[in-house]
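> I'll drop the sequence and a predicted model, then ask my questions.
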Amino acid sequence: METSNLRKVDPVKHEQKRGEILHAAIRCFARDGFRGASTTDICTEAGISPGHLYHYFASKQAIIEAMIDLGLAYAAERLEKILAAPDVIEALLADIEETCLRLRPTQVLNMDGLAESARNPEFAKIIQRHTDAFRRLWADFLRRAQDQGRMDPGLDADTTANILIALIDGSRALPIRNPKLDVRQHVEHLRTMLVRFLRPPEAGSATSKPRSQKTVRPLKLVTKR
């Protein structure tokens, strides 16, 4: 029997190259939009041929799906760090400032993604999947913070997650709506809002309704298979 001459794929190098292509695609999407950036543009940005691209991603949609999963994994890591911080609300505020108010690519990608989903039903399904998974991450984070006595136990975690997602989307839009936005002033007002909304009431307050204690578990990331 003849020995196969096919090269064995190095999984580490494969994932590394896949990551390079994915980050090249993110740069293209941030620059030209999800609709405007083509696979040819992505290949040029990544320094590969179109034929080479399909060893890693079957289509432009597959690239976008992978980008969504990367973003969710990053969000899960950030929420774990926030939960481990001495002051969970201050850590949450710092994260919103860094990733929403000061990071231009996420602002552009977020706005363009919502716009594209409004006119493209297939893209809308991708955004909805991302939002569902993102909501579950936030709701789980909130329940764990409540169980630790660090957030108001009377808040419904799922509803609060929706409100925080809306706040995050709005914060990303603000610097685009107003390029002269005073970020520090906005952060100070946002701090007041989050403290009043999320901080647990004083011990013994009639408005405090403790949740049943549960085992603290790590945030679970659900990705498309």
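Done, it's in. Numbering: from 1, shown residues only.

> contacts and neighbour counts: CA atoms only from here.
Fine.

> which stretch of helix or strand covers residue 134?
Under the criterion of DSSP states H and E, residue 134 resides in helix 121-147.

> which SSE is immediately downstream of that helix?
Taking DSSP H and E, what comes next after helix 121-147 is helix 157-177.

> contacts for that next one?
96, 100-101, 106-107, 110-111, 135-136, 138-140, 142-143, 181 (CA atoms under 8 Å, 6 or more residues apart in numbering).

> of these, buried ones?
96, 100-101, 106-107, 110-111, 135-136, 138-140, 142-143 (16 or more other CA atoms under 10 Å).

> take the one below as the second:
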Amino acid sequence: MRKVDPVRHGQKRGEILHAALRCFVRDGFHGASTTDICVEAGISPGHLYHYFPSKETIVEALVQDSLARAASRFEAILASPDVIEALLTEIENTSIHRPEAQVLSAEALAEACRNPAFARIVHEHARAMRTLLVGFLTEAQRRGNVDPGLDPEATANVLLAIVDGARALPIRNPTVDIKQSTEHLRIMLTRFLRPTAVQTPPAAEKKRRTCGPLGLLKKRNEPRR
């Protein structure tokens, strides 16, 4: 029995997945066939089935690879000097500035609406991604990088919705000002995620005591000179 070289096997598997990804971007998940993937990868159907028995298993493999990269990126973001800045850069690079992600995101949602098997894959990916994001936010809160008053689960849902919306933006409006939209996205998410000051600045506190209701009453009761 021939021994499988794990290095060559991994390389060929990666080549097939990249070929499939190109087909999905070009023809959609529904339009791309296993024959198209074989042609793109330069292999025979029998060779393809040695690695992936169906198109669904190819999609599942792409999802698992995506989740592994996301887990690695979250660890890198947590190790960054500015966690919020690193997270914003990651969101930009995986949404607004990545055309293939925009196409695949729209295609995945459309296919999930008509294909129950594909919907299961999409739901599992979303659930796993949400779990990763909740873990990231919880750790970032523990380290003081993210507002501790935010609920991690609700915040993860909001961030995923924002990423989906950011990916759809260039599709909805091809003439959108990407630079301006990115700047506004940064402002919005920074205000949303960054912790607020725990203590009131001394100057502001002094002004509050002087100009607050009690301070104003005190001033009114003071004899005029």
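Nice, I can see it. Here the structure is a predicted model, which means the values were calculated and not measured.

> hang on, the earlier thing: please identify the buried residues of the helix holding residue 134 of the first structure?
123-124, 126-127, 129-131, 133-147.

> neighbours around the aligned residue in the first structure for residue 168 of the second structure, how many?
Taking TM-score structural alignment, residue 168 of the second structure has residue 173 as its aligned residue in the first structure. Residue 173 of the first structure: 18 surrounding residues under other CA atoms under 10 Å.

> now residue 120 of the first structure: how far from residue 112 of the first structure?
12 Å (CA to CA, to the nearest Å).

> who has more neighbours out of these two?
Taking neighbours as other CA under 10 Å, residue 120 of the first structure and residue 112 compare with residue 112 leading, 18 against 12.

> the residue nearest to that one when sequence neighbours are not counted: which element?
Nearest non-adjacent residue to residue 112 of the first structure, counting by CA to CA, 6 or more residues apart in numbering: residue 33, 6.4 Å away. Taking DSSP H and E as the criterion, residue 33 of the first structure maps to helix 11-36.

> can you check which part of the second structure the very next helix or strand once past that helix sits on?
Scanning forward in sequence from helix 11-36 of the first structure by DSSP H and E, the next helix or strand is helix 39-46. Per TM-score structural alignment, the counterpart of helix 39-46 of the first structure in the second structure is residues 34-41.

> can you mark which positions in the matching stretch are buried?
In stretch 34-41 of the second structure, counting by 16+ other CA under 10 Å, buried: 34, 36, 37, 38, 40, 41.

> show me what contacts the fourth one?
Translated: residue 38 of the second structure. By CA under 8 Å, 6+ apart, the neighbours of residue 38 of the second structure are 44, 45, 48.

> what of the third one?
Listed by CA under 8 Å, 6+ apart, the contact partners of residue 37 of the second structure are 16, 19, 20, 23.

> you'd agree the last one is up against residue 39?
By that I understand residue 23 of the second structure. No. At 9.9 Å, residue 23 of the second structure does not count as touching residue 39 under the criterion of CA atoms under 8 Å.

> now do the same for residue 139 of the first structure: its match in the second structure.
Using TM-score structural alignment as the criterion, residue 139 of the first structure maps onto residue 134 of the second structure.

> I misspoke; the intended subject was residue 98 of the first structure.
Aligned partner of residue 98 of the first structure by TM-score structural alignment: residue 93.

> I'd like the distance between that match and residue 73 of the second structure.
12 Å.

> same check on residue 53 of the second structure?
Taking CA to CA, one finds residue 53 of the second structure at 30 Å from residue 73 of the second structure.

> cool, and residue 91 of the second structure?
Counting by CA to CA, the gap from residue 91 of the second structure to residue 73 of the second structure is 11 Å.

> what's around the counterpart of residue 149 of the first structure in the second structure, how many residues?
In the second structure, the residue paired with residue 149 of the first structure is residue 144, using TM-score structural alignment. The number of residues packed near residue 144 of the second structure is 13, by other CA under 10 Å.

> try the one 5 residues further on
The number of residues packed around residue 149 of the second structure, counting by other CA under 10 Å, is 10.

> cool, residue 17 of the first structure as well?
For residue 17 of the first structure, using other CA under 10 Å, the count is 15.

> could you do residue 65 of the first structure as well?
Considering only other CA under 10 Å, residue 65 of the first structure is surrounded by 19 other residues.

> what do we get in the second structure for it?
Using TM-score structural alignment, residue 65 of the first structure pairs with residue 60 in the second structure.

> for its match, give me its contacts.
Residue 60 of the second structure touches residue 121, counting by CA under 8 Å, 6+ apart.

> for residue 129 of the second structure, see how far away it is.
Taking CA to CA, one finds residue 60 of the second structure at 14 Å from residue 129 of the second structure.
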